[in-house]
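Peer 1: Give me coordinates for this.
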Amino acid sequence: MLLSTYGSRGDVEPLVGLTARLRELGAEVRVCAPPDEDFAQRLAGVGVTLVPVGRSARALAAGAPPASSLPERAAEVIASQFEVVTAAAEGCDVVVATGMMPAAAGGLSVAEKLGIRSVSVTFQQLTLPSPHHRPLAYPGRPFPPEVTDNKVLWDLDAESNNALFGAALNTNRASIGLPPVDNVRDYVIGGRPWLATDPVLDPWRPTPDFDVVQTGAWIVPDHNPLPAGLLAFLDVGTPPVYVGFGSMPMLASADIARVAVDAVRAQGRRVVVARGWADLDLIDDGDDCFVIGEINQQALFPRMAAVVHHGGAGTTTTATRAGAPQVVVPQAADQPYWAGRVADLGIGVAHDGPTPTVESLSAALGTALAAGTHDRAKAVAGEIRTDGTAVAAKLLVDAIG
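Peer 2: So this is what the prediction gives:
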């Protein structure tokens, strides 16, 4: 089987979980993903060598390209998919395509050319047309503020996908003898897309347009121990607050670490700071703070008084499973959606806007640290499914007999 993606950590980590379960079932797995060292290490941990595709995702994200260059970046992603996935998919029975829309379109086109079964997967429902929610707007292509009808917005979304990705996709398809695609988004979604999210956190409401298969979130059990120094820090005082923003490099301002640490201190709590792609660090030598790098969040989050994060699907799911109250400071894409879900479930707070101040973050933490939020987070944790990768792996193995 070939699992193909291009994007940030949130686009790669679920494939690590699926890969581990597929290998347990005896399947041979190849994974195409960006050539970032941390992605390669995560896949090596489950016994698979990364097949690198395209440029470093971290370098691409850090470049913060203007919206006008998005079609050029997408064309690069699509071309690399055609080049790498075509070779990697030889001999495979199934191609699982996910990640950025142009990457998924490229991977699915390769499967079409090779005559291989394919599955399109998304890790949040906001790319699936529905009368019940709005689509995500692409940078530089905002929806008209006067348009509120979801059907009209989804029609505009299809136009945006075609304008941004259609020419590059069809040029590459023509180069391998495939006919053009007239609706990029609907081509990628297909008739039976998979939604790899938890139904409590991300409840899908069926529509007549396609049959969504919601498998549950894809998370690999992490058995790595926490570092001795961190364990010693955790053991000597009250539970601290975790602050980390994953693969969000735009938070690499001089102030974000200070704002976060000062806000947590204002609540009388200690702090665990995760460096992430924003390269956060300690602001002083106070003994109430501890900085970490790559860490087992599944082991860490249950020991936190609260988790402050960016609202990525994986981090949100892990914190929810851990029963940790959350403060979500959404930055982009689907993160405001996850922030809203956390607030709607009563398991935390959605921060108003992407740039917190000491006052705004401290106020949000005050709510998250309240007893009622803590109790609700513990209750919801027991409702989160843990079998997402098992469900998906069995579906794939059964599909190829």
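Peer 1: can we go C-alpha only for contacts and neighbour counts from here?
Peer 2: OK.
Peer 1: Now do the helix ranked longest in the chain: which elements does it pack against?
Peer 2: Looking across the chain with DSSP state H, the single longest helix is helix 70-88. Under the contact criterion of 3 or more CA pairs under 8 Å, 6 or more residues apart in numbering; DSSP states H and E, helix 70-88 touches strand 30-33, helix 101-114, helix 167-175.
Peer 1: by contact count, what packs against the next helix-or-strand element following it?
Peer 2: Next helix or strand after helix 70-88 toward the C-terminus (DSSP states H and E): strand 94-97. Where contact means 3+ CA pairs under 8 Å, 6+ apart, strand 94-97 is packed against strand 2-4, helix 101-114, strand 117-122.
Peer 1: make it 10 Å
Peer 2: The contact analysis (3 or more CA pairs under 10 Å, 6 or more residues apart in numbering; DSSP states H and E) places strand 94-97 against strand 2-4, strand 30-33, helix 101-114, strand 117-122, helix 388-399.
Peer 1: any chance of these in a markdown table, with mean neighbour count and distance to residue 84 too?
Peer 2: Putting the helices and strands packed on strand 94-97 into a markdown table (neighbours: other CA atoms under 10 Å; distance: least, CA to CA, whole Å) gives the following:
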| stretch | mean neighbour count | distance to residue 84 |
| --- | --- | --- |
| strand 2-4 | 26 | 10 |
| strand 30-33 | 26 | 8 |
| helix 101-114 | 25 | 9 |
| strand 117-122 | 21 | 16 |
| helix 388-399 | 18 | 22 |
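Peer 1: Of the ones you listed, give the one that comes closest to residue 273.
Peer 2: strand 30-33 (27.5 Å; CA to CA).
Peer 1: Identify all contacting residues around that closest one.
Peer 2: Residues outside strand 30-33 that contact it (CA atoms under 10 Å, 6 or more residues apart in numbering) are 1-8, 11-12, 15-16, 19, 39-40, 43, 48-57, 81, 84-85, 88-89, 92, 95-97, 99, 103, 107.
Peer 1: go with 6 Å
Peer 2: Outside strand 30-33, the residues that touch it by CA atoms under 6 Å, 6 or more residues apart in numbering are 2-6, 50-53.
Peer 1: The structure of the following sequence is requested for comparison with the preceding one:
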Amino acid sequence: MRNLHVVIATVGSLGDLFPFLAVGQELRRRGHRVTIATHALHRLPIEQSGLLFADASGMVEPEDRAAFTAQAFHPWRGPRFVVHDVAALDVRDSYQKLLPICADADVLVTSTLAFAAQIIGEQADAEGRLGWLSAVLAPAGFVSAYDPPASGIGWLDRFLRSSPQRGRWLSRIAIRITHPWTAPVRALRRELGLPAQSPLGDPFHRGQHAPRGVLAMFSPLLGEPQPDWPANVTLTGAARYQQAMMPNPALETFLDSGPPPVVFTLGSAAVHANASFLRESAKAAQQLGQRAILLTGSPEMRAQLPHDLPTSILCVDYAAHADLFPRAAVIIHHGGIGTSSEALRSGRPMLVVPHGFDQPDNAARLQRLGVAETLPARRYRADRADRAAALLQQLLTHPHYRNAADLAAREMQNEEGGTVAADVIEKALRI
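Peer 2: Below is the predicted model:
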């Protein structure tokens, strides 16, 4: 096969970027040129991965990251803020920036919120100028009636999972609620002479899926194909990107100096929306007499912790999950799909504290696997017997969590999501 230029357009946090870096590196290894088109704030990790970066967004990095993240993770207004204010309102600027980036592309791969790239993919694929593929990074992205995404509200989730008819009701309600959020996308489509939405449907739902092929880039442990998924979905398995990190002697010394610690992390985004998480985590570890590592996300968040923490607790801004998680006793995390996948691969039990978006659904899936317990962010308190400390003690002492986690890890180690996705991308061109 001739060498291709593959453009991958994604919108979101590092969890929305890293799977595509794994795919991009595999394509680069095969001799293809790969451009990752996304926010300017992701330039450094993309270039560190050896791939080409292209600025595909008019959005500027927020001056107050904590305030921005608090808006994004607000329990009710957060999803609209992200879909409408962050993604849909950027569609015009993004479209103009993407046009020259995609001018010589052979294949375009788009993520859920990459609305401008989806329009370009639809146009260019119809004209035979490139092959358009789309990607979904978590099972919740399909909103299946047969496997409906969990909301974190127990009675409602049980009701929706009881029959496909009730699951279809959820899908209809979700489209009705979110339809106004993508009004800027429909307005641009009309200006370009396109129907207000693609023949497949709403841009945030069915309309995001490419007719040529859809990459479901998550583990089958978390979600299996359903009858109402698009017919052209390939379930690739998790695409794992192992980030190169500078050695951290303090972290290595801590890990080597005692039993496996409890690891607390809210990933790259949610940590800035919940300053109390780190404080409550430190309390829970001290209450149980456990060694602990707190991944603070930034020096600003670390500064909000007490200065007199015991030597049994180490604070680190960031550490590669692939290296750290296998050395943990239990992992407490937010349920982002990337963190969830790496935690599954590590074979360690988890306490999942979802904050928004697909996280309650990922948490429910991990709990059904038997590898995790879940606790809503609003109930994450160390000083209540039925909350964080009690659940941590349960995860540390009951062997069935570890047994289930070991089994899941063995299955995940056979997944090669980056390789499978690269195979599909190579076949995307018309022969």
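Peer 1: Quick one: the helices and strands packed on helix 70-88 of the first structure as a markdown table, columns for distance to residue 241 of the first structure too.
Peer 2: Converted to a markdown table, these look like this (distance: least, CA to CA, whole Å):
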| stretch | distance to residue 241 of the first structure |
| --- | --- |
| strand 30-33 | 32 |
| helix 101-114 | 35 |
| helix 167-175 | 45 |
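Peer 1: Among the ones you listed, which comes closest to residue 335 of the first structure?
Peer 2: Nearest to residue 335 of the first structure, of all these, is helix 101-114, at 16.9 Å by CA to CA.
Peer 1: Who are the packing partners of the closest one?
Peer 2: helix 70-88 (3 or more CA pairs under 6 Å, 6 or more residues apart in numbering; DSSP states H and E).
Peer 1: one more time with 8 Å
Peer 2: helix 70-88, strand 94-97, strand 117-122, helix 167-175, helix 184-189.
Peer 1: Buried deepest among these, which one?
Peer 2: Among those, strand 94-97 has the highest mean neighbour count (mean count of other CA atoms under 10 Å), at a mean of 24.
Peer 1: Now do the longest helix of the first structure and helix 167-175, the angle between them.
Peer 2: With axes from the mean of the first three to the mean of the last three CA atoms, to 10 degrees applied, the angle from helix 70-88 of the first structure to helix 167-175 works out at 30 degrees.
Peer 1: ok so, going back, which one of the helices and strands packed on helix 101-114 of the first structure lies nearest to residue 157 of the first structure?
Peer 2: Nearest of those (CA to CA): helix 184-189, 8.4 Å.
Peer 1: packing partners for that closest one?
Peer 2: helix 101-114, helix 150-161.
Peer 1: Okay, angle between the first one and helix 70-88 too, please.
Peer 2: It stands for helix 101-114 of the first structure. Relative orientation of helix 101-114 of the first structure versus helix 70-88 (the same axes, to 10 degrees): 30 degrees.
Peer 1: Let me see the contact set for the corresponding residue of the first structure for residue 16 of the second structure.
Peer 2: Per TM-score structural alignment, the equivalent position to residue 16 of the second structure in the first structure is residue 11. Under the criterion of CA atoms under 8 Å, 6 or more residues apart in numbering, the neighbours of residue 11 of the first structure are 5, 98-99, 123.
Peer 1: Please report how far residue 11 of the first structure lies from residue 4 of the first structure.
Peer 2: Here the criterion is CA to CA, to the nearest Å. By it, residue 11 of the first structure lies 10 Å from residue 4 of the first structure.
Peer 1: Find the residues that touch each one of these two.
Peer 2: 98-99.
Peer 1: ranges for the strands of the first structure?
Peer 2: Using DSSP state E, the strands of the first structure run over 2-4, 30-33, 50-52, 94-97, 117-122, 194-195, 213-214, 241-243, 271-274, 289-292, 306-309, 326-328, 348-350.
Peer 1: Same list (the ones you listed) but as TSV, adding distance to residue 230 of the first structure.
Peer 2: Conversion of the strands of the first structure to TSV gives the following (distance: least, CA to CA, whole Å):
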stretch	distance to residue 230 of the first structure
strand 2-4	34
strand 30-33	31
strand 50-52	30
strand 94-97	37
strand 117-122	34
strand 194-195	35
strand 213-214	36
strand 241-243	12
strand 271-274	9
strand 289-292	7
strand 306-309	16
strand 326-328	21
strand 348-350	25
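Peer 1: Figure out which of those is closest to residue 227 of the first structure.
Peer 2: Closest among the strands of the first structure, once you apply CA to CA, is strand 289-292, at 9.2 Å.
Peer 1: So which elements touch that closest one?
Peer 2: The contact analysis (3+ CA pairs under 8 Å, 6+ apart) places strand 289-292 of the first structure against strand 271-274.
Peer 1: equivalent range in the second structure for the strand it packs on?
Peer 2: Using TM-score structural alignment, strand 271-274 of the first structure corresponds to residues 292-295 of the second structure.
Peer 1: and that stretch, how far from the first structure on average?
Peer 2: When the first structure is superposed, stretch 292-295 of the second structure averages 0.7 Å from its matched positions, counting by mean CA distance after the TM-score superposition for the first structure.
Peer 1: starting at the chain centroid, how far to that stretch?
Peer 2: Its chain's C-alpha centre and that of stretch 292-295 of the second structure lie 21 Å apart, by CA atoms, centre = their mean, to the nearest Å.
Peer 1: go on, stretch 270-289 of the first structure?
Peer 2: With CA atoms, centre = their mean, you get 23 Å for stretch 270-289 of the first structure.
Peer 1: what sits up against that stretch?
Peer 2: The contact list for stretch 270-289 of the first structure (CA under 8 Å, 6+ apart) reads 58, 238-253, 256-258, 261, 264-265, 269, 290-294.
Peer 1: let's go with 7 Å and repeat that
Peer 2: Stretch 270-289 of the first structure is contacted from outside by 240-252, 257-258, 261, 264, 290-293, using CA atoms under 7 Å, 6 or more residues apart in numbering.
Peer 1: Would you mark the buried spots in it?
Peer 2: Buried residues in stretch 270-289 of the first structure, defined by neighbour count with 16 or more other CA atoms under 10 Å: 270-282, 288-289.
Peer 1: Stretch 50-58 of the second structure now?
Peer 2: Going by neighbour count (16+ other CA under 10 Å), the buried part of stretch 50-58 of the second structure is 51-58.
Peer 1: So for that stretch, first residue to last residue, what's the gap.
Peer 2: Terminal-residue distance, stretch 50-58 of the second structure (CA to CA): 24 Å.
Peer 1: any idea what residue 107 of the second structure aligns with in the first structure?
Peer 2: Aligned by TM-score structural alignment, residue 107 of the second structure pairs with residue 94 of the first structure.
Peer 1: Equivalent analysis for residue 180 of the second structure, please.
Peer 2: Counting by TM-score structural alignment, the partner of residue 180 of the second structure is residue 163.
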